[in-house]
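Participant: Test case, fold it:
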Amino acid sequence: MTNQPVEVAIAILYRSGKFLMQLRDNIPGILYPGYWAFFGGHIEPGETPEDGVKREVFEEISYILPEVSKFRCYQDERVMRHVFHGPLTVELNQLVLTEGWDIGLLTPEQIRSGSCYSQKAEQFRPLGPIHQKILLDFIEIMGE
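Facilitator: As a prediction, the model looks like this:
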């Protein structure tokens, strides 16, 4: 019997040519501890991926997505990632970070380099490899 991959919905949120990411908590046992990653999470039973990404973004940063579009899916043996994108229409200080260590708007250069400085961590922290790949694909395809 094969295990079905866990389904998650994640959001590429952008503003002025930069991309919103969270610095995940540095807790052993979670995926990508202490890495920059997207907002999003598990899709609940009976929930569509679009509803899931809207719920997760609201739960994690108190932001109501004004619009969201499907980008593509990324699947590996463990996870099916439904990737959406949409604009960030508010300032960072209007977001309430309820999950994660830090929040930041990363430039394409920081994404390409694979790391970004966190004021809260007081150090450069890496991007999650799959998150970096997704963003680089998005930048190449969408021209952001």
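Participant: Only C-alpha atoms from now on, for both contacts and neighbour counts.
Facilitator: Will do.
Participant: what's the offset of the helix or strand that contains Glu60 from the middle of its chain?
Facilitator: Using DSSP states H and E, the element containing Glu60 is helix 49-61. Per Cα atoms, centre = their mean, to the nearest Å, the displacement of helix 49-61 from the mean C-alpha position of its chain is 11 Å.
Participant: helices or strands up against the helix or strand following that helix?
Facilitator: With elements assigned by DSSP H and E, the helix or strand that comes after helix 49-61 is strand 69-75. Helices and strands touching strand 69-75, by 3 or more Cα pairs under 8 Å, 6 or more residues apart in numbering; DSSP states H and E, are strand 79-87.
Participant: Now the second one, please; I'll put the structures next to each other:
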Amino acid sequence: MTKIHVAIAILYKDGKFLCQLRDDIPNIRYPGHWALFGGHIEPGETPEVAVVRELKEEISYAAPSRSISLFCCDVEGDVVRHVFYSQLSADVKDLVLLEGWDMKLLTPDDIRAGSCYSQKAGNIRPLGLPHQRILLNFIDSLATVNMN
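Facilitator: Down below sits the predicted model:
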């Protein structure tokens, strides 16, 4: 089975996590679900370069590459997610959503619940299961670091 490699970003600010409400179209993975920003790694591109490019393409965010760190690689079936994390240095109101239906800072409670209200969709939308799992693992890792 050929693996699809993607680079995604956990962007956090004030204890919340920036998520994208994916377009509600049937030919994409997790349509109409909250997910992390990111996308396919192009041929010859490193995951680090891909995640910076994707953030610029999807939300016009020029992430300082030195501020982005690798959190983990998450494998689910044919997808390998290279997961990076960084503090979001911009206000959400200053970001421009260029891909997806909505974006929002989700609280840890939203992530644990597995869903969140979208103003643009006008209803509660679920989190993509791998994105929820990755975020919960990240939140747990922060709690472990903060307790030591």
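Participant: Report the TM-score for the pair.
Facilitator: The TM-score (TM-score structural alignment, normalised by the length of the first structure) is 0.96; 142 aligned residues with a Cα RMSD of 0.9 Å.
Participant: before we move on, back to that, whereabouts in the second structure does the helix holding Glu60 of the first structure align?
Facilitator: Counterpart in the second structure of helix 49-61 of the first structure, with TM-score structural alignment as the criterion, is residues 47-59.
Participant: Check whether Glu42 of the second structure sits in a helix, strand or coil.
Facilitator: The local conformation at Glu42 of the second structure, judged by DSSP: H, G, I helix; E, B strand; the rest coil, is coil.
Participant: residue contacts, it?
Facilitator: Ala50 (Cα atoms under 8 Å, 6 or more residues apart in numbering).
Participant: which position in the second structure aligns with Gln22 of the first structure?
Facilitator: Residue-level alignment of Gln22 of the first structure against the second structure, with TM-score structural alignment as criterion, gives Gln20.
Participant: now for the one helix or strand that match maps to, which elements pack on it?
Facilitator: In this structure, Gln20 of the second structure sits in strand 16-21 according to DSSP H and E. Based on contacts counted as 3+ Cα pairs under 8 Å, 6+ apart, the elements that strand 16-21 of the second structure packs against are strand 4-13, strand 34-35, strand 102-106.
Participant: Now distance to Ile59 of the second structure too, for those, in TSV please.
Facilitator: Formatted as TSV, the entries for these read as follows, by distance: least, Cα to Cα, whole Å:
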stretch	distance to Ile59 of the second structure
strand 4-13	12
strand 34-35	14
strand 102-106	9
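Participant: tell me the most buried of the ones you listed?
Facilitator: Among those, judged by mean count of other Cα atoms under 10 Å, the one packed with the most neighbours on average is strand 34-35 (a mean of 30).
Participant: which bit of the first structure covers that one?
Facilitator: Alignment of strand 34-35 of the second structure against the first structure: residues 36-37, by TM-score structural alignment.
Participant: Let me see the contact set for Asp26 of the first structure.
Facilitator: Actually, residue 26 of the first structure is Asn rather than Asp. For Asn26 of the first structure, the contact set (Cα under 8 Å, 6+ apart) comprises 33-35, 101.
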